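[1] Quick one: sequence and predicted model below, then my questions.
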Amino acid sequence: MSEKIASAIRGAVPDGVIDSGESGGVPVFRLKPEAVLPVCRCLKDSLELRFDYPESITGVDRGDRIELIYHLSSLLTGAKVILRTDIAGDDPTADSVVSVWKGANWQEREIFDLLGVKFRNHPDLRRILLPEGWDGYPLRKDYVIPENDRHFLPDDWSVLCEDTEPEAPVCVTEEDGTVICEPGRFRTEEIQINMGPQHPSTHGVLRLLLTLDGEIVVDCRPDIGYLHRGMEKLAEMRTYIQFIPITDRFDYLSSMLNNAVYVGALEKLGGIEVPERVEYIRVIMMELQRIASHLVFYGSMALDLGATTPFLYAFREREDIIDLFEMTCGARLTYNYFRPGGVSRDLPDEFVPKCREFISKMRKRLPEYDALFTENEIFLLRTRGVGVISAEDAKDYGMSGPNLRGSGVAYDVRKADPYSIYNRFEFDVAVRQEGDVLSRYLVRLQEIRESLRIIEQALDGLPDGKVNYKLPPVFKLPEGEVYHHIESSRGDLGCFIISDGSPKPYRLKWRAPSFISLQALPKMVKGWKVADVVAAVGSLDIVLGEVDR
């Protein structure tokens, strides 16, 4: 496959390849800046290669230049490729690839926002995480953080306001030329309303600027960044070990999985061997975390649509999982449990019987969940056929996890690119074909059942052994880079690290599935009513801590 990729790239731009190699078994091509767009279009349009999944686009400040790195995948063949290009640092400009993949839109906006790269022909190039008017680009190495650490407060707040024209009076011109305004005379016009950022159905500080014709959504523009904390910049200022507890704060409903992808990247680059017992413990914890997260989805989805009881049921079972986490690591939300080559402490003696008890209880409760909510006629009317996104559009946006599998694409990182010891367990990938709100809901409920299967197998095969790896007093990684990804509760969660050999990462990029999936929301809600927007947002199961980072 590598030869076919190389042949296609050199055929598209005979003089555009500067050099080539590989990284972790993945072919890498360094291109001239003007060659990136035609190469990307060639890789996607090729019937044999079909690179249809824009996994991650990263910008890196190299001091004298800005480097752009494209991690691309084919969901059809499983092939991967990395493209790299360098652009001048004074006024960095590159061609946008949004015309190739819609999913590049927000990723390019993020690079513009944090590194100042301008993308030619981008349809909506403006800041995305920071407010308009912000001075500087925080991921530049020469960016100076204010000493007083104050948040950005502009002198003129009008720079943050959108231009608005005064509303014209609703008047009617009679045949004789008389202009009158009568209470009984009506006309229709589009209006804009804000849904959020303080709204219970947006699942956090998310603002949706909705354009409505009556109650029908004509346009939807998500506005994010209210919870932006500069996590990737923080990574450059912390040692590798110090950053582990910060990963808990990305997707705070799946902290164990955040730990897992970050620690997995460190282990891959550092060549750290993980003990057998640790692998089994990690799988158990990751799948328990997946169930806990999906239970929050089930309960909050019900609340969004007006049902209170399912929320109480879901949190009743989630409490059992949180108790298991607490008895193991002492925390109930942000766990800081994974370590390079191990975990912070072994499972207590009472963990295994309590976990088996939970599995038995959860399996008995799932039919109650279906009877209470899944089979509810009102719920079905609110979700079936609503917020549909096709398989092709879902891939084009870079969606993943239940949101992608709900559109009929059976892509699960645990199966497609196995990590840890997932290839030892039997489980099915939950898939639905409809692509609507209901299908995304049903995929998550089926995933709970499959996670219970995995946990049970892991408990049966749990070996004895040590649970940690002796780290040096100052933990460093060798010079180089690594991209590691896992299947989180929300989809394809990736961590890209560039190491310069020091105790801190030179660059860390977090591939957040909530961020990627949210940009597809306008496609899903146009033509539906405001109440359907609530259902569509809930079905995406976003966490704003992960969106904004």
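    Nice, I can see it. Computed from a predicted structure; not experimentally measured.
[2] For the rest of this, base every contact and every neighbour count on C-alpha atoms.
    Fine.
[3] in the stretch 151-300 of the chain, which spans are strands?
    In the stretch 151-300 of the chain, the strands defined using DSSP state E, counting those that start in this stretch lie at 172-173, 179-180, 191-195, 207-213, 216-223.
[4] which one of the ones you listed lies closest to residue 29?
    strand 216-223 (34.3 Å; Cα to Cα).
[5] outside of that closest one, which residues touch it?
    Under the contact criterion Cα atoms under 8 Å, 6 or more residues apart in numbering, strand 216-223 has outside partners 128, 206-212, 518-519, 521-522, 525-530.
[6] Can you show me the helices along the stretch 101-250 of the chain?
    104-115, 231-236, 244-247 (DSSP state H, counting those that start in this stretch).
[7] now those helices in TSV, with distance to residue 474 and mean neighbour count?
    Below are the helices of the stretch 101-250 of the chain laid out as TSV (distance: least, Cα to Cα, whole Å; neighbours: other Cα atoms under 10 Å):
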stretch	distance to residue 474	mean neighbour count
helix 104-115	30	23
helix 231-236	16	18
helix 244-247	15	21
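[8] In CSV: those, plus distance to residue 542.
    Below are these laid out as CSV (distance: least, Cα to Cα, whole Å):
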stretch, distance to residue 542
helix 104-115, 15
helix 231-236, 18
helix 244-247, 17
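[9] my read: residue 10 touches residue 20, true?
    No. Under the criterion of Cα atoms under 8 Å, residue 10 is not in contact with residue 20, lying 10.8 Å apart.
[10] Put this next to the previous one:
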Amino acid sequence: MNETIKIFHGPQHPGVTGNMSMELDLDGETIVKATTHVGYLHRGFEKLIERRTAIQAFTIVCRICVPEPDPNEENFARGVEELAGLTISERAKYIRVMVLEMARLQAHYLWMAGQGGSIGHEVVPQWAVGERDFILDLFEQLTGGRVYHMYIYPGGVKRDLPDGFLDRLRDLLDTLERRLPEYDRIFFDNAGVKKRLQNVGVVKRDEAIANGYTGPVIRACGIQRDVRRDSPYLVYDQLEFDVPTQTGCDAYARALVRRAEMDQSIRILRQIIDRMPAGEIQCKLPKHRKFKLPKGETFVQTESARGAYGFYMAGDDSEYLRRLQVRGPSIVHAYTLLEPLLVGAQLSDVALIMNSLGICPPEIER
């Protein structure tokens, strides 16, 4: 009779496969049971925000997902605006889309670095982290911060574009677009990468629909779902872009979806550069202590690099939110999906599967 052994994958490693812990029961190197444990990273955001005014709280939401904080800022700002009846300018909308697509692009580079490192491909992490840094350079010029930006603000954005910013962004897009075929050659078309990712972490199409999976996970099952297209916000309905899909349903299909999305983000950013309107970046707001949210509720969504991101927000005629609830992709991807998906997988595939799902642990214990 075989005896199982129990090990913990994380939280001692950096990145998504480390700041949450997977309790694994193993028969040899085959996983027979997987249990998710969270709470090893910052948490409790919903209650922290409810105990601060709406203006104070905007600095907190970006920390819910470190690899891509900007969708949280946009959700929070747009939710406050809907509750307060604020209308932002076209220029502010275009700048927000620019920020969101830059954030999506750098998040995909970070994912590529993590997945390459999990496979043992040493070149890809170095390249991807380096080119992500060029995007972070632009974020630093725009917002003053490289990771946390606190830039998308109720009523618009915090400051206008620096002189020459759009030209620098266009030059960077040229560089990234020229370099991406090299990633295809050494990573996405690499026989070793295909062997490690194909037929690993297979998600059934009907389960993806029934359980509300989102982002690259559901699009890798051949389902064309994207909040930007299905429920347009800001100026996405004025922009041309495709929603890439694959039908392999495995970790490799999810990788190909992300790769194609990088091309689409560059395509969107080029349109933003060409169409950026003039105008104000911030509508007039009441004084901080007089900024009250009327009684009412709203639900807003953005499409992050990892999938649909939703904020439920309710006001009660005070400067505080009566209720905030965050629904990020990790809630279904790290529990409903990850635990059964790991059963039958090999120990060496755990990091690959987790990376392919796009998990941010603070979204779970929020």
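    Arrived safely, thanks for sending. Remember, it's a predicted structure, so these values are computed and weren't measured experimentally.
[11] so can I have CSV of the strands of the stretch 151-300 of the first structure showing mean neighbour count and distance to residue 423 of the first structure?
    As requested, the strands of the stretch 151-300 of the first structure are arranged in CSV below (neighbours: other Cα atoms under 10 Å; distance: least, Cα to Cα, whole Å):
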stretch, mean neighbour count, distance to residue 423 of the first structure
strand 172-173, 12, 71
strand 179-180, 12, 75
strand 191-195, 15, 43
strand 207-213, 20, 41
strand 216-223, 18, 38
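[12] Figure out which of those is closest to residue 231 of the first structure.
    Using Cα to Cα, the nearest of the strands of the stretch 151-300 of the first structure to residue 231 of the first structure is strand 216-223, at 18.9 Å.
[13] so how much does the closest one differ from the second structure once superposed?
    Comparison of strand 216-223 of the first structure with the second structure after fitting gives an average deviation of 1.2 Å (mean Cα distance after the TM-score superposition for the first structure).
[14] which residues in the second structure does that strand match up with?
    Mapped onto the second structure using TM-score structural alignment, strand 216-223 of the first structure spans residues 30-37.
[15] ditto for stretch 39-55 of the first structure
    Going by TM-score structural alignment: stretch 39-55 of the first structure matches no residues.
[16] what separates the corresponding residue of the second structure for residue 364 of the first structure from residue 263 of the second structure, distance-wise?
    Mapped onto the second structure by TM-score structural alignment, residue 364 of the first structure lines up with residue 178. Noted for residue 178 of the second structure: a distance of 11 Å to residue 263 of the second structure, by Cα to Cα, to the nearest Å.
[17] Of these two, which one has the most company?
    Using other Cα atoms under 10 Å as the criterion, residue 178 of the second structure and residue 263 rank with residue 263 on top: 19 against 10.
[18] For that one, what is the corresponding residue in the first structure?
    Checking TM-score structural alignment: residue 263 of the second structure goes with residue 449.
[19] what does residue 206 of the second structure give?
    Looks like residue 206 of the second structure aligns to residue 392 there (TM-score structural alignment).
[20] For its match, which three-state class applies?
    helix (DSSP: H, G, I helix; E, B strand; the rest coil).
[21] how about the nearest residue to residue 233 of the second structure, chain neighbours excluded?
    Distances taken as Cα to Cα, 6 or more residues apart in numbering put residue 302 closest to residue 233 of the second structure, at 7.8 Å, once the chain neighbours are dropped.
[22] And for residue 205 of the second structure?
    Closest to residue 205 of the second structure by Cα to Cα, 6+ apart is residue 221, at 5.4 Å.
[23] Whatever residue of the first structure lines up with the one you found: what secondary structure?
    If you follow residue 221 of the second structure across to the first structure using TM-score structural alignment, you land on residue 407. Per three-state DSSP, the local secondary structure of residue 407 of the first structure is coil.
[24] What is the neighbour count of residue 407 of the first structure?
    28.
[25] Need the counterpart of residue 255 of the first structure in the second structure.
    By TM-score structural alignment, residue 255 of the first structure lines up with residue 69.
[26] Next, count neighbours for that match.
    Counted with other Cα under 10 Å, residue 69 of the second structure comes out at 22.
[27] And for residue 315 of the second structure?
    So residue 315 of the second structure, with other Cα under 10 Å, has 22 neighbours.
[28] Out of the strands of the stretch 151-300 of the first structure, flag the one nearest residue 83 of the first structure.
    Of those, the one closest to residue 83 of the first structure (Cα to Cα) turns out to be strand 216-223, at 29.2 Å.
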